[in-house]
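Chemist: Can you look at this prediction? I've put the sequence above it.
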Amino acid sequence: MKKLVIVDLDTGVDDAQAIMMVLANPNVEVLGFTCCNGNTSVKNVCLNTLRVLKVCNRLDIPVYGGSLEPLLGQRIPKDNYFGKDGLGDVPDPDPPSPDLLQKEGAVEAMIRMVNEHRSEVTLVAIAPLTNLALAVKLDPSLPTKLKGLYLMGGNINSRGNATVCGEFNFATDAEAAYIVLNRFSCPIYIVTWEFACWNSLPWSFCDTWLAQDTEKARFMKKIMKHIMPKEATTETPQHPRVVLAAALDVKGFIPCDPFAMAAAIDDSFVTESEQVDVTVELDGTNTRGMMVLDYNKKFKKEHVVNIIKKVDLDKFKSMLMDSLK
């Protein structure tokens, strides 16, 4: 029986990598992709998702448009790390038609799909958590019907890549992240920004990965051109993500979202995780959006999350290689 997955995303380059990874796994069935404002506008996110699906010959999978802005409408400055359009600003001479987008909204679709497959759906959230927060507000019982939730977001050492202390996905919609971490009672696994940095891959691997003679590899190489110099050059870092990577002594390729996807689709991928109470800071000029870890059990929460600490990197490399075949 295939593992059933819903992917909530804000399709930029690393989301595209995660999409290709999950579609390459024969043991997984993607029920749908729900789109959220984040790396770029939700309109671009929807079109980017269709574009990746076209390269993978999987336009049969439904794509749903979702949240246009954070819950409170408070925006941090646009990141544009992956380009203004989220996919490296690489022109597409033959884009898929917007008519392929589903009429049903992302939040409604998420609730419906989970209810249709109770206790069977793994939700992978690799974007700001606005859609998830709205879904649990509309259906408070939603978390009890999920098999599990895998997040890429948050930070454990207060090292922000979007604000002083906030990781991009959490800082973009801090209220949504707060709601999800405090209302979702299903098993939760979190890939933090620092984890992704500490498990960066050598650029030599990246070169081999992109050198495969396939349409997928050629597509990925094009959209990654926008970020490779930024990640590889740390002498005069400008972007906050590069500044943090340099501070953490990262000298390789940082595939954030694919880590969360790999953990979701392969139960043997995570080799060590730590259970801890967490929440999200909503106040403070510099700390808003920061994930707070309660090692002293002051929160007295019944539900803890699993912070991913170690994974099988050899398996991860194989999954990435397979994703572009």
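Modeler: Ah, there it is. Numbers count the residues shown, from 1 in each chain.
Chemist: going forward, measure contacts between C-alpha atoms and count neighbours the same way
Modeler: Fine.
Chemist: Report the contact partners of the residue lying closest to residue 210 once chain neighbours are set aside.
Modeler: Of all residues not flanking residue 210 in the chain, residue 217 sits nearest, at 5.2 Å (C-alpha to C-alpha, 6 or more residues apart in numbering). Applying C-alpha atoms under 8 Å, 6 or more residues apart in numbering to residue 217 gives the contacts 209-211, 324-325.
Chemist: neighbour-wise, which of these leads?
Modeler: residue 324 (23 neighbours; other C-alpha atoms under 10 Å).
Chemist: What is the burial count for residue 116?
Modeler: The burial count for residue 116: 12, using other C-alpha under 10 Å.
Chemist: Put this next to the first one:
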Amino acid sequence: MSKKLLLVDVDCGVDDAQALMMALAAPEVEILGITCCHGNTAIENVCRNVLRVLHLCNRMEIPVFRGASNSILGEISPVYSHFGGDGLGDVGDADSPGLEHLQEEDAVHALIRIISQHPGQVSLVALGPLTNIALAAKIDPTISKKLGKLYIMGGNLEGRGNRTVCAEFNFYLDPEAAYIVLNEYTCPTYIASLEFAHGSSLPLEYFKDWVNQDTVKAKFMKTITASYSQKEFVSYDSFAMAAAIDESIITDSMECPVSVELHGSHARGMMVLDTIGKWKKQHKATLIKKANMEKFKQRLWTALV
């Protein structure tokens, strides 16, 4: 059986690392490339973090591409605090590969090239702000017809945010990019929203058992999550990745036209749902509502084996 072809776009913080490690542990998947975007930390740190994960997993053959260092309008002042200043808990790693391991080609052109080389076969998993993916559509408007499927971690369903009152982190960091992607990409699109992720949290007992496995990968995860202080474990990006690897993990969803609010003084960056068909929009996104949590937990567990 041929492997599923994935491209992964990340702003590599702790949860991106978890999602990447999940994909790297999946034998049915081939990762064609990893593109880096601003978000959880500065772009140089994002690139270093991806290389660090690949080195840990002995997968340095996967090409890594540097992408956008800021939003399309360049207006967001980043605050790098959720996963530490460097995105991976500020624990450092003297043996981490250097940026000379990056490809010379930039992320946006790499996305266009790789998707064009495999028309209809590639699933793109977007785990950070959508800047690279929006820019790819502006350079090559045919890209959405060539892309097989798009899986996004981002957006919100009920107007309650985690970056602002009304906006989710990834969409708020580049609202214009999110708007472009949700309105110009017409391939099958799956969205793992903020509310879905929160509603699918795992108990801290699972998290503790997970990071206390006697493996090099588990020790790495335990180190970069040492300051983790939440009451439940939410691996946000891993939900979109798990769905891309095995779509049967989705047990309940709704199809709906979606867009992004750009002009509201309070709601800028909020995902908007047309549940009553006012827009007469043909393309509908699949909004994930529930997942098979036993399958999800097994995917996460295997990521650290």
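Modeler: Yep, it's here. Only a predicted model underlies this, so the values are computations on that prediction, with no experimental measurement involved.
Chemist: Just give the TM-score of the two.
Modeler: Superposed pair, TM-score by TM-score structural alignment, normalised by the length of structure 2: 0.98. Supporting alignment: 304 aligned residues with a C-alpha RMSD of 0.8 Å.
Chemist: Now do the same for residue 33 of structure 2: helix, strand or coil?
Modeler: Under the three-state scheme (DSSP: H, G, I helix; E, B strand; the rest coil), residue 33 of structure 2 adopts strand.
Chemist: Please, where are all the strands along structure 1?
Modeler: Remark: strands assigned in structure 1 by DSSP state E are 3-9, 28-35, 63-64, 121-125, 148-152, 188-191, 270-280, 291-294, 305-311.
Chemist: would JSON lines of the ones you listed with distance to residue 175 of structure 1 be doable?
Modeler: Converted to JSON lines, the strands of structure 1 look like this (distance: least, C-alpha to C-alpha, whole Å):
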{"stretch": "strand 3-9", "distance to residue 175 of structure 1": "17"}
{"stretch": "strand 28-35", "distance to residue 175 of structure 1": "18"}
{"stretch": "strand 63-64", "distance to residue 175 of structure 1": "22"}
{"stretch": "strand 121-125", "distance to residue 175 of structure 1": "16"}
{"stretch": "strand 148-152", "distance to residue 175 of structure 1": "16"}
{"stretch": "strand 188-191", "distance to residue 175 of structure 1": "17"}
{"stretch": "strand 270-280", "distance to residue 175 of structure 1": "8"}
{"stretch": "strand 291-294", "distance to residue 175 of structure 1": "12"}
{"stretch": "strand 305-311", "distance to residue 175 of structure 1": "18"}
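Chemist: For residue 100 of structure 1, find the nearest of those.
Modeler: Closest to residue 100 of structure 1 of those is strand 63-64 (C-alpha to C-alpha; 7.8 Å).
Chemist: mean deviation (superposed) between that closest one and structure 2, please.
Modeler: Compared with structure 2 after the fit, strand 63-64 of structure 1 shows a mean deviation of 0.2 Å (mean C-alpha distance after the TM-score superposition for structure 1).
Chemist: list the helices and strands that strand packs on?
Modeler: With contacts taken as 3 or more C-alpha pairs under 8 Å, 6 or more residues apart in numbering; DSSP states H and E, strand 63-64 of structure 1 sits against strand 28-35, helix 42-55.
Chemist: Mean neighbour count added to the ones you listed, as a markdown table?
Modeler: What follows is those, written out as a markdown table (neighbours: other C-alpha atoms under 10 Å):
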| stretch | mean neighbour count |
| --- | --- |
| strand 28-35 | 22 |
| helix 42-55 | 22 |
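Chemist: closest to residue 307 of structure 1 out of these?
Modeler: Here strand 28-35 is closest among these (C-alpha to C-alpha), at 23.3 Å.
Chemist: That closest one - contacts with which helices or strands?
Modeler: By 3+ C-alpha pairs under 8 Å, 6+ apart, strand 28-35 of structure 1 packs against strand 3-9, helix 13-23, helix 42-55, strand 63-64, helix 106-116.
Chemist: List the contacts of the shortest one.
Modeler: Meaning strand 63-64 of structure 1. Taking C-alpha under 8 Å, 6+ apart as the rule, strand 63-64 of structure 1 contacts 32-35, 46, 49-50, 100-106, 109.
Chemist: Quick check: residue 69 of structure 2 vs residue 131 of structure 2, distance?
Modeler: According to C-alpha to C-alpha, to the nearest Å, residue 69 of structure 2 and residue 131 of structure 2 sit 9 Å apart.
Chemist: Name the residue in the two with the higher neighbour count.
Modeler: Between residue 69 of structure 2 and residue 131, residue 131 has the larger neighbour count (other C-alpha under 10 Å), namely 29 against 19.
Chemist: Now for the spatially most central residue of structure 2: which residues touch it?
Modeler: With distances taken as C-alpha atoms, centre = their mean, the residue of structure 2 nearest its centroid is residue 127 (1.0 Å). Listed by C-alpha under 8 Å, 6+ apart, the contact partners of residue 127 of structure 2 are 8-11, 16, 152-154, 170, 237, 240.
Chemist: among these, which recur in structure 1?
Modeler: Listed in the original numbering, the contacts of residue 127 of structure 2 still in contact in structure 1 are 8-11, 16, 152-154, 170, 237, 240 (both residues aligned by TM-score structural alignment, their matches' C-alpha atoms under 8 Å).
Chemist: Let's see if you can find the most crowded of those.
Modeler: Those, ranked by neighbours (other C-alpha under 10 Å): first place residue 11, 32 neighbours.
Chemist: so that one sits right up against residue 34, yeah?
Modeler: No: Residue 11 of structure 2 lies out of contact with residue 34 (C-alpha atoms under 8 Å); the separation is 10.4 Å.
Chemist: Find residues that contact each of those two.
Modeler: In contact with both residue 11 of structure 2 and residue 34: no residue, using C-alpha under 8 Å, 6+ apart.
Chemist: Adding distance to residue 162 of structure 1, write the contacts of residue 217 of structure 1 out as TSV.
Modeler: Output for the contacts of residue 217 of structure 1, formatted as TSV (distance: C-alpha to C-alpha, whole Å):
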residue	distance to residue 162 of structure 1
209	28
210	28
211	31
324	29
325	33
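Chemist: what about residue 166 of structure 2, distance to residue 38 of structure 2?
Modeler: 21 Å.
Chemist: which of the two has more neighbours?
Modeler: residue 38 (29 against 19).
Chemist: surely the more buried one meets residue 11?
Modeler: Yes: counting by C-alpha under 8 Å, residue 11 is a contact partner of residue 38 of structure 2 at 5.5 Å.
Chemist: Quickly list what's touching both of the two.
Modeler: Joint contacts of residue 38 of structure 2 and residue 11 (C-alpha under 8 Å, 6+ apart) are 46, 128-129.
Chemist: quick one: which of the residues you listed is nearest to residue 193 of structure 2?
Modeler: residue 128 (12.3 Å).
Chemist: Does residue 35 of structure 1 touch residue 8 like I think?
Modeler: Yes: counting by C-alpha under 8 Å, residue 35 of structure 1 sits close enough to residue 8 to count as a contact (5.9 Å).
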